[in-house]
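A.B. asks: how does the following fold in three dimensions:
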Amino acid sequence: MSNDFSLTYRVCPASPEAHLFAVELSVPSPPPHGLTLTLPAWIPGSYLIRDFARHIVAITAEDAFDRLVPEKLDKQTWHVPPGRGRVVVRYSIYAGELSVRAAHLDTTHAYFNGTSLFLRVVGRDRDPCRVDLAPPPGEGYRDWRVATSLRRLDAEPFGFGSYYADDYADLIDHPVEMGRFRVISFAVAEVPHWMAITGRHYADERRLVEDLQRVCAQHAQLFGELPVDRYLFLTTVIGDGYGGLEHGYSSSLLCPRDDLPEHRDGAAGEGYRRFLGLCSHEYFHLWNVKRIRPQALSESDLSREVHTRTLWAFEGITSYYDDLALVRCGCIDERAYLGLLAENLSRVMRNPGRKVQSVAASSFDTWTKFYKQDENSPNAIVSYYAKGALVALALDLKMRRESQGARSLDDLMRALWERHGRTGVGVAERGVETLASEIAGCDLGGFFEGALDGTCDLDLGPLLADVGIAMRLRPARGSTDLGGLVERFDEQTPQMRLGVRLQPRGAEPVVLNVLSDSAAERAGIAPGDTLLAVDGLRVTPENLDALVARAADAGQIIVHAFRRDELMTFDVQPMPASLDICELRLIAEASAVVVARRAAWLGQGEGLR
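C.D. replies: Sure, this is the predicted structure:
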């Protein structure tokens, strides 16, 4: 690799106490009209305008002879006047957001995505970039290290020093973690993998290595190859938080420390299953979205929204395979997987918005609806992650049914990889649907018209019965009830409900959502109301359902609440709870042929080790 770089960036966590990064950009041969610099407004994989430029605190520029005064052109763009010879731009950035999407710096660690820190030199997008990473000043940071998937120049492994990127798109696709962290490692198909874990934790690292290797190998087996020569999981553990973001050679993860495994023996608990599912999801994105890309996002303009109807496939299919991979590689058993599947079905069914917005529209409007949710969102939108995963499930089982087991969603994903992932050709807006019909050997247009553009519930019962699984919907037994896998379907007693959801972790019963066409909506209860009493008895977040159920025996009930500082009284006629909680049951009398179909669907494989 040549050391002749057109652009050089130097990053230093200059003031951890004040949460300020110092960045220096050196441009050796600026054009005669000066430099135009801009910072992205959003980050690939997270479809919301985030306006990273608002965190730039100060910016200056100079050449070898004079100071150059940058002129701000809009909210994220500056013009630096012509200079003589090399121009150096220095700027400081506030980093206060602890998430996988932005930048965070304090005295414990430093983390950033390139979209948060690296100014783009307009017209120089394809220039190679050198990145010099420096530690914070002071003796207290001498033991800090660096974890990033950027390629090293003179830096030692996990060390400060010089790295490089092929161009600006490559530059912003490698998040960086600096600080004190633990590193675990393993290999898949002889490709080195690492996980850098930041934050206090008590993880059983040996079990984590074994399970991660199995999950990654399972995905590699599906596609037949690994498209990278290295991979890094950047994991930050905290008391409470969750998130993930995919990159071309790495992923950023945020999780509660209690989600990491503490003991090697025994089944994976709920938190650990969730963490493995998160790792599985972001790793599957190595193929699906980072290389098999929507045509609309292939040449992303990071300064404005880019609309596509295809996120149901790129996020929804990925959400389907994240848990499916766990059972296929043996990290969880069949029963645990079906329990997760039932819970996802319940999450979709519990929101009336599924009857209002199609999954394709959810994808297209993600900028203004899915990533900008409010108190009415459960009534207005559907998740292209959660419902997209159910569409993928239905498509998989339908392809297996129509081809008598000869074709499945696995074959579609391999075809997408061959035609789009390996070639770099973007997937057209209806390209997944067209290719699915070709692979299945039958016209799936009617299926996709209903599943993607319609708002009716998917007819999953018969498809699940094909693989020996019975499905039913029942009323919720409480606010946290999501159903699951059961031994038998019990008789259900009708449940009377208000149709409200309360703010989580609240000491007071403050209404977060009022579901459409519910008893609460008809009575006039509104989001933000603080419930006080039901028929004269004090309401708490824990006893609301029980109070309503008891009072409902007498018919109409009286609910008292505060709206702002005004006492309100509502005459409420409770209504039966909706049938929106999914239970699945293994059909004991299923034939050997049906059981074989289920085994083929959930079949375990060794993967590429």
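
A.B. asks: could you use CA atoms for every contact and neighbour count after this?
C.D. replies: Will do.

A.B. asks: how near is the nearest residue to Thr569 once chain neighbours are set aside to Ala507?
C.D. replies: With CA to CA, 6 or more residues apart in numbering as the criterion, Thr569 has its nearest non-adjacent residue at 4.7 Å, and that residue is His560. His560 sits 17 Å away from Ala507, taking CA to CA, to the nearest Å as the criterion.

A.B. asks: who's more crowded, those two?
C.D. replies: Higher neighbour count among His560 and Ala507: His560, with 22 against 9, using other CA atoms under 10 Å.

A.B. asks: and this one, please, so the two structures can be compared:
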Amino acid sequence: MADMLTYHIVPENLAEHVFNVKLSVPASKHNVIHLTLPAWIPGSYMIRDFSKNIHSIAAASPNKEITPIRQVDKQTWRVENAAPGLEVTYQVYAFDLSVRGAYLFDEYAFFNGTSTFLEVKEFTESATTPIVVNIINNQLDKDWQLCTSLTQQAVVEFEGNATHSFICEDYQELIDHPVLMGIVDKHTFEICGVRFHFVLTGNNETDVERICNDLKPICKHHIDLFDGLPEKDYWFITLLCEDGFGGLEHRASTALMFPRFHLPMRSETDVIPEQYQQFLSLCSHELFHAWNVKRIKPELMISPDLQSEQYMEQLWIYEGFTSLYDDLTLARTKIINPQRYAEILGENVTRLNRTQGRHKQTITQSSFDAWTKFYKQDAGSHNHIVSYYNKGAIIALALDITLRQMSNNRYSIDQLMQLLWSHYGIKNIGTPNDVIHTLCKAHFNIDISSFLDIAIYTTMDLPLDTMVQSIGLKLNLRSRASADDKGGKANKETTKHAFGATFKDQGSGVVLQTMHDGSPIVQAGAQLGDVLIALGQWQVNAGNLQRLLDNQQSSKVDITLLRQGRIIRSSLPIKPAINDTVYFTIENAEIFDAWISGAVSQ
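C.D. replies: This next block holds a predicted model:
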């Protein structure tokens, strides 16, 4: 394999969280080569600067002579005299406990290629260069196993270590297969000819068999929708943690992060708690991405530049549509009942209703500005931006209803997804910005422009209250019942007066964490980080603040704030609570059930 790039990676020091990597560059016509690491990872649209974790980089010729290596910028190194071949060695500091980076400790090693494998630009840009990856498991005495969707060629044991050898067609494939090596609980099941591997990290009490049984109909639903999965094996790699949440899609796998005690344990009943529903929804979401974003993708993402931001306005299609299908699939497969799904829809619309930024930023702007606004949110972001996940899912719901109404229920978003797959995904053709308009016109004979122009290019609210009537639902509004009320359900006990901030207990009072533009607490002159000490003559805490506020009979009440050591006194205007909380009632169960199933007229 002398004409191939070869990487060797070994978890060198668990206590110091260091991987050792050796890159063997074959002899070539390139006397000068440039080594570079991606600045971001596809699926997570933020500059991460993974190169900050590269240390102790050095280069040597085939006869072990030191070759000068010079850093050109934050993520690029230049090496001369490379024509005879090179061996580049470096260390990767791996202590990013997330699905995006690399993490190494006593229980497992996990890494994405974007964090660990330097790209040799002269080889990857000029032609397709096969790549060999040798992953050394030096923790066999701790019963570590290796899990990855990379194509394995061989496993060789030597001096107590196991070397797993893999091959990739090119660098883009290399960085699209995360690797887990450690103490794992692994189960395999087969659906429609595809082997699914479900993996949990560490020793745990989780009922893995139950999870796999619940995943089977989800996998089948997605495969049936797209008439197959273009992979023979697919991996759900789950990093269990104390408190964390995340998922990142790859072509033949997904990396997930989830709290271990939010999953069902072996001794528990068949009741599906809300936290476990969220995990199944996460799995559904990331698997759906195997088609929608990994293969159906914007033109810009066919061959993206991983060194800098790649601006696009279509993320509402890729994350929004996927966010509709993740929970909808749970309802279609009977994992949750229609009533629970109606509650989830209510929670999603409530989240959108409470985002004041929806009146300031369009969904296409949200997609375009993901790099600087969505992925870099602060305490005031909800006043200025809207989520292309959340609003994108609501638009997808409304688009499905609109297609059904304009076609006398002959076409739906299911047929639209299938067209996206057959015309773009299978053919590896990127989607243009007007892809939804074009497909609906060409294949459904529906001009969807009027709907989409409002939905994606303006900040107007969609008329969901009238739209959902056609699928058997009624939209209801009420005020919040409490600070942690996320909507979705009716509640007789609701708040009477508006406050306008989220908060948490902090000793003698509550600290203000986020504030809503124009709300009573903002009108009172409060600022982020202030500690609200008293309402009238009473000291406040997280438990009594709303009760004290609702008990006010006058038009305002005195408040006392603590701001960086200063006492601030002001008056809080008493205003009626806002009806920003949504719940749906099922008015026609037969129609709603038919809609959930995806039924269309023949």
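
A.B. asks: returning to what we had before: for my notes, confirm the residue nearest to Thr569 of structure 1 occurs in a helix.
C.D. replies: No. Going by DSSP: H, G, I helix; E, B strand; the rest coil, the assignment for His560 of structure 1 is strand, not a helix.

A.B. asks: verify the stated contact: it with Asp529.
C.D. replies: No. If you go by CA atoms under 8 Å, His560 of structure 1 and Asp529 don't touch, sitting 9.7 Å apart.

A.B. asks: give me the longest helix you can find in structure 2.
C.D. replies: Ranked by number of residues, the top helix in structure 2 under DSSP state H is helix 208-226.

A.B. asks: next one: it to chain centre, how far?
C.D. replies: With CA atoms, centre = their mean, to the nearest Å as the basis, helix 208-226 of structure 2 stands 19 Å off its chain's centre.

A.B. asks: can you list the residues that contact the next helix or strand after that helix?
C.D. replies: For helix 208-226 of structure 2, the following helix or strand on the C-terminal side (DSSP states H and E) is strand 233-241. Here strand 233-241 of structure 2 makes contact (CA atoms under 8 Å, 6 or more residues apart in numbering) with 147-149, 180, 194-202, 252-260, 283.

A.B. asks: follow-up on the earlier one: okay, and the longest helix of structure 2 goes to which residues in structure 1?
C.D. replies: Under TM-score structural alignment, helix 208-226 of structure 2 corresponds to residues 205-223 of structure 1.

A.B. asks: for that stretch, give me the average deviation versus structure 2.
C.D. replies: When structure 2 is superposed, stretch 205-223 of structure 1 averages 0.9 Å from its matched positions, counting by mean CA distance after the TM-score superposition for structure 1.

A.B. asks: mind telling me what Ala103 of structure 1 corresponds to in structure 2?
C.D. replies: The equivalent of Ala103 of structure 1 in structure 2 is Ala102 (alignment by TM-score structural alignment).

A.B. asks: can you tell me how far its match is from Phe117 of structure 2?
C.D. replies: Ala102 of structure 2 is 11 Å from Phe117 of structure 2, by CA to CA.

A.B. asks: out of the two, which sits in the busier spot?
C.D. replies: Taking neighbours as other CA under 10 Å, Ala102 of structure 2 and Phe117 compare with Ala102 leading, 28 against 24.

A.B. asks: got the contact list for the closest residue to that one other than its chain neighbours?
C.D. replies: Excluding its sequence neighbours, the residue lying closest to Ala102 of structure 2 (CA to CA, 6+ apart) is Phe111, at 4.0 Å. Neighbouring residues of Phe111 of structure 2 by CA under 8 Å, 6+ apart: 94, 101-103, 178-180.

A.B. asks: so what touches stretch 179-191 of structure 2?
C.D. replies: Outside stretch 179-191 of structure 2, the residues within contact range by CA under 8 Å, 6+ apart are 107-112, 137, 139, 142-149, 195-203, 208-209, 212, 216, 219-220, 237.

A.B. asks: from these, which would you call buried?
C.D. replies: Among the contacts of stretch 179-191 of structure 2, the ones that count as buried by 16 or more other CA atoms under 10 Å are 108-112, 137, 139, 144-149, 196-202, 208, 212, 219-220, 237.
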